[in-house]
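> Fold the stuff below for me.
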Amino acid sequence: MWTKIGDVHCITADLNIQKGAFDKAAEAWLCALTAFEVARRLADENDPHCGDISTKVEAAVQRFGSLERVQIACSDQSEFPAYYLPVGGPDSCTPAVICISSEEETAATLLGRLLPVAIGRGMSLLVISHDDISNHRRGQSELFLSCCLEYLSLRPDVDATRIGVFGDGLSAVLATDFAAFDRRVASAVCDGGLWGWARTLASVGWMTRTAVNEDLASARRSRLVRQLKCPVLVVAGGRGAVSVPEAIKLQAHCTAARIDLELKMPRVARTPLREIENFVTSDNCIFGWLEHKLARASAP
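Prediction:
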């Protein structure tokens, strides 16, 4: 049903293009992208139609004329692809966000999901694939993401002092490592170090068969998040990499220590088969937070 709804919006967009109603066409394409994302999430992962939906998303994404397909050059002479969506002209000097897809999604899939909530917020987007960044030894992903930041910093339409990062799913871990590594990051939607901490807890529990002292756990959480020198938003629950109880504890410690960390828990609808995250409200909250933080970063 949702795929058919998306198809109808695409047809409407094409008709509006023929009439010269470009704003209405763009609105219809955004509605189509949201419908396709709903269809993709409701479909079983083994459904053969999932590939068709992804193809429809990529086709709709390409309809946005200002979208650029760019290559990010790295210090080791390698390159990897990215989508760049500018928000204004060459002299606009606006904020930008590096967006990393989740581990099971392509950059085009993430861009299709984010376009409806990101457009109109005055922020350019550089969207990259989790696989292009994560398939390297530890320490390499931070260097590659710094190349993304360097690319944006050299663009005349981007304010180099207002570049944030958003890691979706397990890419929240990459966003944390990057924000700790590169102090130029102005804001980060990440896991706050909790994924690594959860793995440490599991390892200690398995080796010692004892519970970790809560005072030691508190100190460890605080030490990890203090490495981040920018405002942080942690998304817990849903399809994220962070458990809600650990995130609540982390937020409490950060509040006491006056560390700028906020917590977001997506709304989830339970179905007989699985939980479905309300990605529209979640993404809207995330990009509202980024818009707010990056706007403040420009203040003298």
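> contacts, neighbours, all on C-alpha from now
OK.
> for the stretch 151-300 of the chain, what spans make up the helices?
Shown for the stretch 151-300 of the chain, the helices assigned by DSSP state H, counting those that start in this stretch span residues 171-181, 194-208, 214-225, 244-256, 279-297.
> next one: the stretch 1-150 of the chain
Going by DSSP H, counting those that start in this stretch, the stretch 1-150 of the chain shows helices at 2-19, 22-42, 50-61, 107-118, 130-134, 140-153.
> how far is the third one from where the chain is centred?
This points to helix 50-61. Centroid separation between helix 50-61 and its chain, computed with C-alpha atoms, centre = their mean, to the nearest Å, is 19 Å.
> next one: the fourth one
Its chain's C-alpha centre and that of helix 107-118 lie 9 Å apart, by C-alpha atoms, centre = their mean.
> and what of the second one?
A distance of 19 Å separates the centroid of the chain from that of helix 22-42, by C-alpha atoms, centre = their mean.
> returning to what we had before: dump the helices of the stretch 1-150 of the chain to JSON lines, plus mean neighbour count and distance to Ala172.
Formatted as JSON lines, the helices of the stretch 1-150 of the chain follow (neighbours: other C-alpha atoms under 10 Å; distance: least, C-alpha to C-alpha, whole Å):
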{"stretch": "helix 2-19", "mean neighbour count": "17", "distance to Ala172": "29"}
{"stretch": "helix 22-42", "mean neighbour count": "21", "distance to Ala172": "20"}
{"stretch": "helix 50-61", "mean neighbour count": "18", "distance to Ala172": "23"}
{"stretch": "helix 107-118", "mean neighbour count": "22", "distance to Ala172": "14"}
{"stretch": "helix 130-134", "mean neighbour count": "19", "distance to Ala172": "10"}
{"stretch": "helix 140-153", "mean neighbour count": "20", "distance to Ala172": "12"}
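> Of these, give the one that comes closest to Pro81.
Nearest of the helices of the stretch 1-150 of the chain to Pro81, taken as C-alpha to C-alpha: helix 130-134 at 8.2 Å.
> Who are the packing partners of the closest one?
Based on contacts counted as 3 or more C-alpha pairs under 8 Å, 6 or more residues apart in numbering; DSSP states H and E, the elements that helix 130-134 packs against are helix 140-153.
> Now the second one, please; I'll put the structures next to each other:
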Amino acid sequence: MKMESTAWPDVRSDLASTRRGAAIFLDNLADGVICGATGRQTWAAKWTEIGDAQCLLADRNINKKAFDEAAEAWLCALTSFEVARRLINKDDPNSGDISAKVDADIHRFGLSLRQKVERVQIAWCDQAEFPAYYVPAGHPDLCAPAVICISCEQETGATLLGRLLPAVIGRGMSVLVISHDDVSNRSGVEPEMLLSCCLDYLSSRPEVDAGRIGVYGDGLSAALATAFAASDRRVAAAVCDGGLWSLARDLAAVSWMTRAADAVDEDIVSTHRSGEKRDCPSAAYCVRRSAAHRTKYIG
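Sure, this is the predicted structure:
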């Protein structure tokens, strides 16, 4: 197949190598080494081909019953697709193709491996539900912490899960991933109530430590996360990334979400932060909350 011949030489067989390659590439992108719409489209196609090849490698490993190697290849594919997604505009027709590849990758990952990715429904009133992805910590006898993760605006839960899976697999925590639109666009229903239903769901899972459940909000969902932490005292911790430090995020990109070894240049980050620092309306509350719950932490 043409895809194999063009993409296979660039495939890395382990997640660490893929993360390093993604981080180096995105550093070059931020530094202007890669520029112009044509260049971005070319590289988006290349990273998509790499992700496709990694999926083929995962399928081959599944056929050989090498499940751990298949998991590694699928996580590499998700990382490659995330790089490709960042290179194209949202209105680009290829954006939908990459999203479909991420959805398919997550589905196959969940069906074939011991650590499942569950598609669940969160009930919030009689005969009313909204969808979520649930990834258990990986051991049925482990009472582990959990995090409710809310995607940024106009982003599906699957897209956020594609970024998170390489970070959370094997780290001893459960995650419940939901879409921003599913909890913020319901007439007459406060998002805090829907997020409390998510917390109720996690608390009912026997493998989740109900005393160590946190919330993470990406983009504008940071406001949802802080409001939820203020309204429900069961929340042990809140991580609210409001997107104020966009340069740091661009530099780190996939490496930040996947905890790659290559760190962001702290001097650059500090300079950017000093120029864009703004007051968070929930900051004082979060400090008090952190002090009150310092014995309850996530991970």
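> Got a TM-score for the pair?
Overlay of the two chains. TM-score (TM-score structural alignment, normalised by the length of the second structure): 0.67; 217 aligned residues with a C-alpha RMSD of 2.4 Å.
> who touches the alignment partner in the second structure of Thr34 of the first structure in this structure?
Thr34 of the first structure maps onto Thr79 in the second structure, with residues paired by TM-score structural alignment. Applying C-alpha atoms under 8 Å, 6 or more residues apart in numbering, one finds that Thr79 of the second structure lies in contact with 18-19, 22, 51, 162-163, 166, 254.
> Could you do Gln41 of the second structure as well?
Counted by C-alpha under 8 Å, 6+ apart, Gln41 of the second structure has contacts 87-88.
> what's the answer for Ser80 of the second structure, then?
Contacts of Ser80 of the second structure (C-alpha under 8 Å, 6+ apart): 18, 22, 47-48, 50-51.
> if you set the cut-off to 10 Å instead, what comes out?
Residues near Ser80 of the second structure by C-alpha atoms under 10 Å, 6 or more residues apart in numbering: 11, 18-19, 21-22, 44, 46-52, 54, 74, 102, 254.
> Please tell me I have it right and Val117 of the second structure contacts Ile106.
Yes. Using C-alpha atoms under 10 Å, Val117 of the second structure is in contact with Ile106, at 7.4 Å.
> For those two, list the residues in contact with both.
What both Val117 of the second structure and Ile106 touch, as defined by C-alpha under 10 Å, 6+ apart, is the set 161, 165.
> Where in the second structure does stretch 45-64 of the first structure fall?
Counting by TM-score structural alignment, stretch 45-64 of the first structure pairs with residues 90-109 of the second structure.
> who are the neighbours in contact with the residue mapped onto Ile17 of the first structure from the second structure?
Mapped onto the second structure by TM-score structural alignment, Ile17 of the first structure lines up with Ile62. Residues near Ile62 of the second structure by C-alpha under 10 Å, 6+ apart: 56, 68-71, 112-113.
> Next, format the residues you listed as CSV and append distance to Glu129 of the second structure.
Formatted as CSV, those follow (distance: C-alpha to C-alpha, whole Å):
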residue, distance to Glu129 of the second structure
Leu56, 35
Asp68, 34
Glu69, 36
Ala70, 33
Ala71, 31
Ser112, 27
Leu113, 27
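> Let me know the closest of the residues you listed to Leu247 of the second structure.
Ala71 (31.2 Å).
> So in the second structure, which strand runs the longest?
The residue-count maximum for a strand in the second structure (DSSP state E) belongs to strand 208-218.
> Could you give the separation of it from the chain centroid?
15 Å.
> so where is that strand in the first structure?
Counting by TM-score structural alignment, strand 208-218 of the second structure corresponds to 158-168 in the first structure.
> How about stretch 145-156 of the second structure?
The aligned range for stretch 145-156 of the second structure in the first structure is 95-106, by TM-score structural alignment.
> How about stretch 227-235 of the second structure?
So stretch 227-235 of the second structure sits over residues 177-185 in the first structure, by TM-score structural alignment.
> For the matching stretch, measure first residue to last.
Terminal residues of stretch 177-185 of the first structure lie 11 Å apart, using C-alpha to C-alpha, to the nearest Å.
> who touches the residue nearest the centre of the second structure in this structure?
By C-alpha atoms, centre = their mean, the second structure has its centre lying nearest to Leu164, at 2.9 Å. Contact analysis of Leu164 of the second structure by C-alpha under 10 Å, 6+ apart lists 75, 78-79, 149, 158, 175, 177, 254, 257-258.
> how distant is stretch 118-131 of the second structure from the center of its chain?
21 Å.
> Give me the buried stretch members for that stretch, please.
118, 122-124 (16 or more other C-alpha atoms under 10 Å).
> Inside strands: which ones of those residues?
Reading strands off those with DSSP E, I get 118, 122-124.
> Would you mind confirming that Ala25 of the first structure makes contact with Gln18?
Yes. With contact defined as C-alpha under 10 Å, Ala25 of the first structure reaches Gln18; the gap is 9.4 Å.
> which residue in the first structure lines up with Asn28 of the second structure?
By TM-score structural alignment, Asn28 of the second structure lines up with nothing at all.
> May I ask which helix or strand encompasses Asn28 of the second structure?
helix 15-30 (DSSP states H and E).
> Mind giving me the packing neighbours of that helix?
For helix 15-30 of the second structure, the packing partners by 3 or more C-alpha pairs under 10 Å, 6 or more residues apart in numbering; DSSP states H and E come out as helix 37-63, helix 67-87, helix 246-257.
> Those helices into CSV, with extra columns for distance to Arg171 of the second structure?
Listed next are those as CSV, based on distance: least, C-alpha to C-alpha, whole Å:
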stretch, distance to Arg171 of the second structure
helix 37-63, 21
helix 67-87, 14
helix 246-257, 13
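> Understood, closing this out.
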